[in-house]
Every structure is written in C-alpha cells, then in structure tokens.
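S.K.: this one's structure only:
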C-alpha cells in the first residue's frame, strides 16, 4: 500500500497501461512511492517506449524495463482466454442443437495455455523470415528509378544515432526521385565524402536496368561552374542530365539578404516569392474541381452544387 492508499496491484496495472501508451499522467498524479517512481523511470528510459521495435539499422530493440514484456504476456493470456471461451460457447450451442441426434458428439478440450517463448526465439524467427525475403527486398529497393532526381545532405538523421556508433557519422546524403522515394543513401564523417561512390552506384543501376538517364538532377549547392562542367555533373559521369539548384535553396538565396526571419512580413514575402516561381497547372486544377464536384454529388443524392454553395463545394 502506497502513501496514496493505492495497492501495488493498482500501480502495476497503471505501469502496464503507461508502457502501452494507454495511460497518461496528469500534473501531480504520479506515484509518490520510490518503488513505482523508479519503475516509471525505467519505462521512460526503455527503448521500446518510443513505440518503435527497430533501431536505425533495423536491429530489434529489447525491453529493459520488463513492463513491455509483461504487457505482451498479458495480451497473450487474454487472447487465449477469449478464444477458449468462444470455443466452449460454440460447443455448448452445438450440444443443445444436437439433442435429438442418436450419437452423442465428442468435444475435445480446448488447447492448454502455453506461455510465450523467450525474446531470443522471436528474434530468431523474425531474422529467418527477413533472410527468406532478402532477394525480394533487394530487388524492390534496387528497382526504384525516376526521371527527376534530387540530392541533398542532412545532419538530422545522424543525430539520432546512439550507443557506440553515436559519433561515427556526421552527414547523411540521399538521392531521391520525384515521388519522394529514396534511391540510395550514404553516411559519412564529413559533408561531400562518399558522394562519388553514391552517384556512380545510381549510374550503374540505371545502366544495368536499361533505364534512360534522368532529365534533371536538383542539388542544394555546386550546381554551376565557371569552367562549364559543375562538380555534381562530374559525379554522375557519363550522364548528360541537367544540373539545377532546387527551388527551396534558390529561395534561401534571397532570404540571405534579410536581416531576420521573425519579421511579421517574412511569411508574406516567402509566399509571394514562391508564387513568382511556381504556377498552378490549369489541367490539374480542372481535374481537382471535377473531383470535388463529383464528391459533393455523391454525398448529396446526385445534386450538383449551385452558385450559392461555398467554394469548397464547387471545387474552387
């Protein structure tokens, strides 16, 4: 019994729900006993509390607090009990319906409860399942192409690295297509390192698959050169694709002339600048309006929106 006059069973159930994300503590409602305070600290420090079962490199995360494992075992036992009750209920119903049958039906007892295997067993089964699909996954990953490529580098991903590899990389460079799919990535200790292998790997992939080279490659820097051939174009040799500065970093070049980004008209300036670069495709706008009108008709018994209807109903 804690100082709040709550039994240990109550706080154990609360911790299980908290580990599953089904319970949130309001201000001042956490347990006062050191035992359960320490338990909550373990849950917060557990890697599985982020509701992710894999780390950045696809390795399985293990529960260090014990409550996530307990939650799984509880769910397993509840599901077994639920299925057992359903089976016995069906047997009883069948027995009542078969009253006038001369031969009595024989019902097997429900399967006995079996505890969950160890975590190592689950990891082995999961690893074997992944290994059985390695060729398929490689084929899917290396069969991604695009006619417009975008190369960019970031530090955000490398900051998520933890443990012994926490300081092993400082930059992550990616090459994606016009659909937002990532074709290839590389982690390096400095910006610009490993880009030649990254780009030549994409060139080789296109060549082996018989794909035509992309029309344009967008970058965040080094798109131009006084000698006539940019350094990015050399990375994708022998492609003749155009190399252009992407629109976001093009707009950032104008922002460098501003004194602050906290000015009340900064958002308006960027919006106007964006409208000077982009324009609405009228064919896409027409299709969007038709889709919105069709959606309105399907939800209003086939009646088309009138001029008095709001613009959203008319597809404007």
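M.R.: Cool, the structure landed. Owing to the predicted nature of the structure, the values given are computational and were not obtained by experimental measurement.
S.K.: going forward, measure contacts between C-alpha atoms and count neighbours the same way
M.R.: Will do.
S.K.: how much space between residue 127 and residue 234?
M.R.: Per C-alpha to C-alpha, to the nearest Å, residue 127 is found 40 Å from residue 234.
S.K.: repeat for residue 208
M.R.: When C-alpha to C-alpha is the yardstick, residue 208 and residue 234 sit 20 Å from each other.
S.K.: The two: who's more crowded?
M.R.: Counted by other C-alpha atoms under 10 Å, residue 208 and residue 234 do not tie: residue 234 has more neighbours, with 14 against 8.
S.K.: second one coming, line it up with the first:
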C-alpha cells in the first residue's frame, strides 16, 4: 500500500430515493362501467447502505466518487399493482470505519464486522393507492397518497486502523525500522522526524504459521492531545489496538520519563487508552555493550512500572523474544 493511497478520512454526500405515488384508478372493463377503486401503492425509494468489507484497508476507493444517490420508487398503477422499489445503493467500507454526521460531528455508528450493513439514508415509503381509502360512505375515492420524500445527508467516514499491536513512540524512535524487520511491510525509513505520515500495517509471522497485525503510527510529540504536530490524526488510530508497544531508544536521556510523557499524552486524549495492555521495547540497544546494558537494566527495574525488553532492529537482537512476549499477551 503506497502512502498516497492511504486514505483514512473522507466526506461523502448520500441521498436515498423518493417513495412512488399511489395510483388513483377506478376499475373499468367492457361490461363493468362503474368498478371500484383499484389504484396500487407506490414502491419504496432505494436505501443507501454502508457495508463492512474485510478486503478493504483504506477509504481510497471513495476519494474520487463522493456522491451516492439511490433509485426512486415506481408509481402504483391499476389492478392494485404496486410500483417497483427503488434500487438500493451499497457503499463498501473497511472494518473500523466510524460514520459521523458532517454538520453536527456526532458519531452515528461504527462498522466493525465483515458483511455488517447499516442504512445511512432510508428510502421514502411509497404512497398508498386509492383502493385503501374505499369505505361504505366513499365508494369511489379519487385521491391517493404521494410517496414520502428522500433523505439526504453529508457524512464523514473516518477509519481507525484495526491492528493487534500499535507502536507508540516519539518521532525517530525506530518504529518504521522495527516494522520493516518484524513484518513484510515496506515503510518509508529515514533518520529525520515525521518520516511516517500515514499508519503502516504489517503482518507479523509467528511460529506455526500464526500471525498478528502490527501498526506503525506517526510519531507522537508532547502536546499531541491538543492537536500539535500530527495530533489527533495519529492518536485516533491507537484506539483500536489491543496492545500498545512503547518504543523508546536506548540513547534517550531518561527512558522512564519518556514513557511517562507518552502515557500522559494518551491519557489526556482518551483515559480509556490506559486500560490497554502495555509493553516497552528499548530500541537501538546495539549501541550498548553488555556492561552498559546491565547497568541500565538495574536502573530500569527500579523506575519502569511495566515489563520491557532490549531490542535492536538493525542487529536483529531481541526480536524473537519481543514476538514471544507480544504473542503471549495477545493470547493469554
């Protein structure tokens, strides 16, 4: 998936179909000059339906088509014939898509299951034909109901990456490098901040052909919860991960402090994030000799509140242990 094709936010206009008119018709045959009313009902207008599709990873297919209109219901006709229903329109979206009303910004619903269908705009009901209105006092009603009008909305589709493990860290902590080593993903890698502007997903292959999904998300910076840097654009993707893997480089001035800052950003954005399981990987540890690492370990055992391990993506050090740890956390 190239970075330009990763679209996770799109605004769309949707409109259902009008309901068909009921028919005003009186039965006429060769020898029946004054038959009763037999006008049929109008058909319902088409719905606009959002449908979850597990084969989609982005909203890229909606980047160029942003207007969706369902078909109108057919009008009723004689002999109590009901008009045809309008054609429904389906919009396929990836799992983890949040649907908002663009005007109010209220969340309408979220699509999380493959094949799940939600009507975003209901088609107008068809009007009833005049045969419904026949009574002992009015045997030839010359009126019928019009169809109900269509619904139209402007909606915002927002995708949250569905991954088992989300990588959290400051820019340039080595997240993209780790992802490229641990999965078959090909993220853009460079030693300057904010290389990753879009989330990268990778499949981690584990023992016995088992797999889990890891997401590298744009680097967090202090103030992201207020929208600094890439701010909310980045943080919303972490909401859907079941484990948060904090990546802190071994040459950081204060590893425990960096962890606290990262955790505080997540807490200020959404306190529920702190309910997720967390693990720390000390990256770039190929810079440490055995003696330095032993000293650092003594210090970290005192200051870090959760489990951690030393890794080096470049030297392939500690990668298997990291996979083992993540797998056991996902499957305990």
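M.R.: Nice, thanks for sending it over. Only a predicted model underlies this, so the values are computations on that prediction, with no experimental measurement involved.
S.K.: So after superposing, what's the score?
M.R.: The TM-score (TM-score structural alignment, normalised by the length of the first structure) is 0.29; 164 aligned residues with a C-alpha RMSD of 6.9 Å.
S.K.: Helices along the stretch 1-150 of the first structure, start to end?
M.R.: If DSSP state H, counting those that start in this stretch is used as the criterion, the helices of the stretch 1-150 of the first structure fall at 8-19, 34-45, 67-97, 119-131, 134-141.
S.K.: Give me the angle between the last one and helix 119-131.
M.R.: If I follow you right, that is helix 134-141 of the first structure. 60 degrees (axes from the mean of the first three to the mean of the last three C-alpha atoms, to 10 degrees).
S.K.: Give me the packing partners of helix 134-141 of the first structure, helices and strands only.
M.R.: Using 3 or more C-alpha pairs under 8 Å, 6 or more residues apart in numbering; DSSP states H and E, no helix or strand is in contact with helix 134-141 of the first structure.
S.K.: what's in contact with it?
M.R.: Here helix 134-141 of the first structure makes contact (C-alpha atoms under 8 Å, 6 or more residues apart in numbering) with residue 183.
S.K.: Buried residues in that helix, which are they?
M.R.: Taking 16 or more other C-alpha atoms under 10 Å as the basis for neighbour counts, none of the residues of helix 134-141 of the first structure comes out buried.
S.K.: just the strands in the stretch 151-300 of the second structure please.
M.R.: When assigned using DSSP state E, counting those that start in this stretch, the strands of the stretch 151-300 of the second structure occupy the ranges 152-159, 165-168, 200-205, 211-216, 243-249, 277-283.
S.K.: for the second one, packing partners?
M.R.: In terms of contacts (3+ C-alpha pairs under 8 Å, 6+ apart), strand 165-168 of the second structure is packed against strand 211-216, strand 243-249.
S.K.: Quick check: which of those is buried the most?
M.R.: Of all those, strand 243-249 carries the top mean neighbour count, a mean of 25, counting by mean count of other C-alpha atoms under 10 Å.
S.K.: what's the angle between that strand and strand 211-216?
M.R.: Between the direction of strand 243-249 of the second structure and that of strand 211-216, the angle (the same axes, to 10 degrees) works out to 50 degrees.
S.K.: Can you spell out which helices and strands pack onto strand 243-249 of the second structure?
M.R.: Applying 3+ C-alpha pairs under 8 Å, 6+ apart, one finds that strand 243-249 of the second structure contacts strand 165-168, helix 255-269, strand 277-283.
S.K.: before we move on, back to that, a markdown table please, covering the strands of the stretch 151-300 of the second structure and showing distance to residue 179 of the second structure.
M.R.: Conversion of the strands of the stretch 151-300 of the second structure to a markdown table gives the following (distance: least, C-alpha to C-alpha, whole Å):
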| stretch | distance to residue 179 of the second structure |
| --- | --- |
| strand 152-159 | 21 |
| strand 165-168 | 9 |
| strand 200-205 | 7 |
| strand 211-216 | 7 |
| strand 243-249 | 11 |
| strand 277-283 | 12 |
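S.K.: quick one: which of these is nearest residue 176 of the second structure?
M.R.: Between residue 176 of the second structure and those, the shortest separation by C-alpha to C-alpha is 6.4 Å, and it involves strand 211-216.
S.K.: Mind listing what's buried along stretch 275-290 of the first structure?
M.R.: Using 16+ other C-alpha under 10 Å as the burial criterion, the residues of stretch 275-290 of the first structure that qualify are residue 289.
S.K.: ends of it, how far apart?
M.R.: End-to-end distance for stretch 275-290 of the first structure, by C-alpha to C-alpha: 24 Å.
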